[in-house]
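Turn this into a structure:
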Amino acid sequence: MSLTVLLVEDDRELRGTLRESLTVEGYAVLAAASLADAHALLSNARVDIVLLDLGLPDGDGETLLAALRRGRGMPVIVISARETDDPKIRLLDAGADDFLVKPFSLGELLARMRVALRHRGTPTQAAITHYTQGALQVDLRAHRVRLADEDVHLTPTEFKLLARLVRSAGQVVTHRQLLADVWGAEFIEHTHYLRLYMGQLRAKLEADPADPRRLLTEPGVGYRLVEGEE
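So this is what the prediction gives:
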């Protein structure tokens, strides 16, 4: 199961960039643009780690940190443009696991997330972001799919579905898990979505979509992408 990140950030562009990047790295991402949104998500979902901006439209992120430390044990990494030592020291003393000053690189953020999760006893492993099987090549970070040395155009939903299967290549992913991860938890009964989009993927990636060799059906359970090459 993917680890879930709650990203609390009011900058729409940064929020979108981080959400997409973290998703590629194998995290499930819940995004909030305000304290109210963050509290609503926390009350309805399991969260493994929080990335918390301070300057939010309905208050300071520090108040959310205080609430988290009263009742929850997940790590919290503060992401802020505030560069002086005083807020860093105060927030670390208040229970933040780390403090990252904007702008920062994705690599540094991912490394700090792994450290924070390990310190709380949550195991982490590197995400699978490249997949090769015969003439098929998938690069999740570059958002690129090639078949027989030609680029394959996938819709955003098709790519999300393929990416989820790539991260579990060689393993069966259940219908419910695919629907939750690609469309959202409220769609777990909509199996017709999976049939439709799996058919579209097979039409683009299989030599014979009626006799698939890569995107396999596990009857009554889910789907499996055959294991890639090392």
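
hey, let's count contacts and neighbours off CA atoms from now on
OK.

List of residues touching the helix or strand where residue 138 lies?
Using DSSP states H and E, the element containing residue 138 is strand 136-139. The contact list for strand 136-139 (C-alpha atoms under 8 Å, 6 or more residues apart in numbering) reads 129-132, 144-148, 205.

do the same with stretch 105-112
For stretch 105-112, contacts defined as C-alpha under 8 Å, 6+ apart pick out 21, 98, 100.

From these, list just the buried residues.
21, 98, 100 (16 or more other C-alpha atoms under 10 Å).

mind listing what the last one touches?
Contacts here follow C-alpha under 8 Å, 6+ apart; on that basis residue 100 touches 77-80, 109.

now for the residues you listed, which pair is the farthest apart?
80 and 109 (12.3 Å; C-alpha to C-alpha).

So for the two, which residue has more residues nearby?
residue 80 (20 against 17; other C-alpha atoms under 10 Å).

Which residue is the nearest non-sequential neighbour of that one?
Using C-alpha to C-alpha, 6 or more residues apart in numbering and skipping residues adjacent in sequence, the residue nearest residue 80 is residue 101, 5.1 Å away.

if I look at that neighbour, how far off is residue 172?
40 Å (C-alpha to C-alpha, to the nearest Å).

can you put the contacts of strand 136-139 in JSON lines and add distance to residue 155, secondary structure and neighbour count?
Shown next, in JSON lines, are the contacts of strand 136-139 (distance: C-alpha to C-alpha, whole Å; DSSP: H, G, I helix; E, B strand; the rest coil; neighbours: other C-alpha atoms under 10 Å):
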{"residue": "129", "distance to residue 155": "18", "secondary structure": "coil", "neighbour count": "17"}
{"residue": "130", "distance to residue 155": "19", "secondary structure": "strand", "neighbour count": "17"}
{"residue": "131", "distance to residue 155": "18", "secondary structure": "strand", "neighbour count": "19"}
{"residue": "132", "distance to residue 155": "20", "secondary structure": "strand", "neighbour count": "17"}
{"residue": "144", "distance to residue 155": "12", "secondary structure": "strand", "neighbour count": "15"}
{"residue": "145", "distance to residue 155": "11", "secondary structure": "strand", "neighbour count": "21"}
{"residue": "146", "distance to residue 155": "14", "secondary structure": "strand", "neighbour count": "16"}
{"residue": "147", "distance to residue 155": "16", "secondary structure": "strand", "neighbour count": "17"}
{"residue": "148", "distance to residue 155": "19", "secondary structure": "coil", "neighbour count": "10"}
{"residue": "205", "distance to residue 155": "13", "secondary structure": "helix", "neighbour count": "20"}
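
for comparison, sequence B:
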Amino acid sequence: MRVLVIEDEAAIADAIGAALTNAGHAVDRLASGRLADAALRDHPYDLIVLDLGLPDVDGIELLRRLRLRADAVPVLVATAREALEERVHALDLGADDYLVKPFALREFEARVRALLRRRTTQGVPELQIGRLRIDLPRRRAHVGDEPLELTPREFGLLEALAARLDRVMSREQLIDALCTWDTTLTDNGLDIAVYRLRRKLEGSDVRIRTVRGLGYLLEADDDA
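Predicted coordinates:
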């Protein structure tokens, strides 16, 4: 999943970014509300982690603009503002969760997992496609009882395709989901990831199908 962290305190941004990266997500970071507003207009994200006390554009204003554009991306507010009025205002404007600093990283990670489950699988922590089981919180996959040994990029690819089962994802959508501004993914890199994941799914009843000119989709055999 691709996550945008909007946080102007470098130490906090580093810790949050590291936790998300270690969980296998592609992470972009910005410290400016103005730059974040521009990025959100140009790039799709699966989750936003938003500080409210930002320079140049306050986080509340950023949230208001986002929802006025009818952008439904989940927003986890992570801020030092603890007043009840602030929490209520942010939630009323469309924030999906609100976490007050300082917070434990384990709680942050759990809230991230909950929001991403809600977005991709209607809150279900495990996807079952034929004999393929995908454990989203633990980022593990099994075919039957046999574990699939997947790299973070391969799991991210499987997760992105599985969340849109039987629907085509374009190459551009997959690259956006798997890369950040600091870590690029070339067309050739995507081809390699698809090839390797296909090899690991051999023998299962799930396959990645190429839709020429459009992209890829994950599908189960008709009798699965």
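
related to what we said a few turns ago, which members of the buried ones among the contacts of stretch 105-112 of structure 1 are positioned in helices?
residue 21 (DSSP state H).

Show me which of the buried ones among the contacts of stretch 105-112 of structure 1 is closest to residue 66 of structure 1.
residue 98 (14.6 Å).

dump the residue contacts of the closest one.
Residue 98 of structure 1 touches 76-78, 92, 112, 116, counting by C-alpha under 8 Å, 6+ apart.

all strands for structure 2, in order.
For structure 2, applying DSSP state E gives strands covering 2-6, 26-30, 47-50, 75-79, 97-100, 126-129, 132-135, 140-143, 146-148, 206-211, 215-220.

buried set for stretch 159-174 of structure 1?
Buried, per 16+ other C-alpha under 10 Å, within stretch 159-174 of structure 1: 159-169, 172-173.

what's the angle from the longest helix along structure 2 to strand 2-6?
Counting residues, the longest helix in structure 2 under DSSP H turns out to be helix 105-121. Interaxial angle, helix 105-121 of structure 2 versus strand 2-6 (axes from the mean of the first three to the mean of the last three C-alpha atoms, to 10 degrees): 130 degrees.

what is the orientation angle of helix 105-121 of structure 2 with strand 75-79?
Helix 105-121 of structure 2 runs at 160 degrees relative to strand 75-79, counting by the same axes, to 10 degrees.

ok so, going back, kindly reformat the strands of structure 2 as JSON lines containing distance to residue 189 of structure 2.
Below are the strands of structure 2 laid out as JSON lines (distance: least, C-alpha to C-alpha, whole Å):
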{"stretch": "strand 2-6", "distance to residue 189 of structure 2": "17"}
{"stretch": "strand 26-30", "distance to residue 189 of structure 2": "15"}
{"stretch": "strand 47-50", "distance to residue 189 of structure 2": "24"}
{"stretch": "strand 75-79", "distance to residue 189 of structure 2": "30"}
{"stretch": "strand 97-100", "distance to residue 189 of structure 2": "35"}
{"stretch": "strand 126-129", "distance to residue 189 of structure 2": "26"}
{"stretch": "strand 132-135", "distance to residue 189 of structure 2": "23"}
{"stretch": "strand 140-143", "distance to residue 189 of structure 2": "22"}
{"stretch": "strand 146-148", "distance to residue 189 of structure 2": "20"}
{"stretch": "strand 206-211", "distance to residue 189 of structure 2": "16"}
{"stretch": "strand 215-220", "distance to residue 189 of structure 2": "15"}
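
Contact partners for residue 34 of structure 2?
Per C-alpha under 8 Å, 6+ apart, neighbours of residue 34 of structure 2: 56-57.

So it versus residue 110 of structure 2, what's the distance?
29 Å.

re earlier: any chance of a ChimeraX selection covering the buried ones in the contacts of residue 98 of structure 1?
Those of these that count as buried under 16+ other C-alpha under 10 Å are selected in ChimeraX with:
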select :76,77,78,112,116
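
Please identify which two of the contacts of residue 98 of structure 1 are farthest apart in space.
Most distant of those, by C-alpha to C-alpha, are 92 and 112, 14.2 Å apart.

contacting residues for the residue nearest to residue 81 of structure 2 when sequence neighbours are not counted?
Using C-alpha to C-alpha, 6+ apart and skipping residues adjacent in sequence, the residue nearest residue 81 of structure 2 is residue 100, 6.7 Å away. By C-alpha under 8 Å, 6+ apart, the contact set of residue 100 of structure 2 is 78-82.
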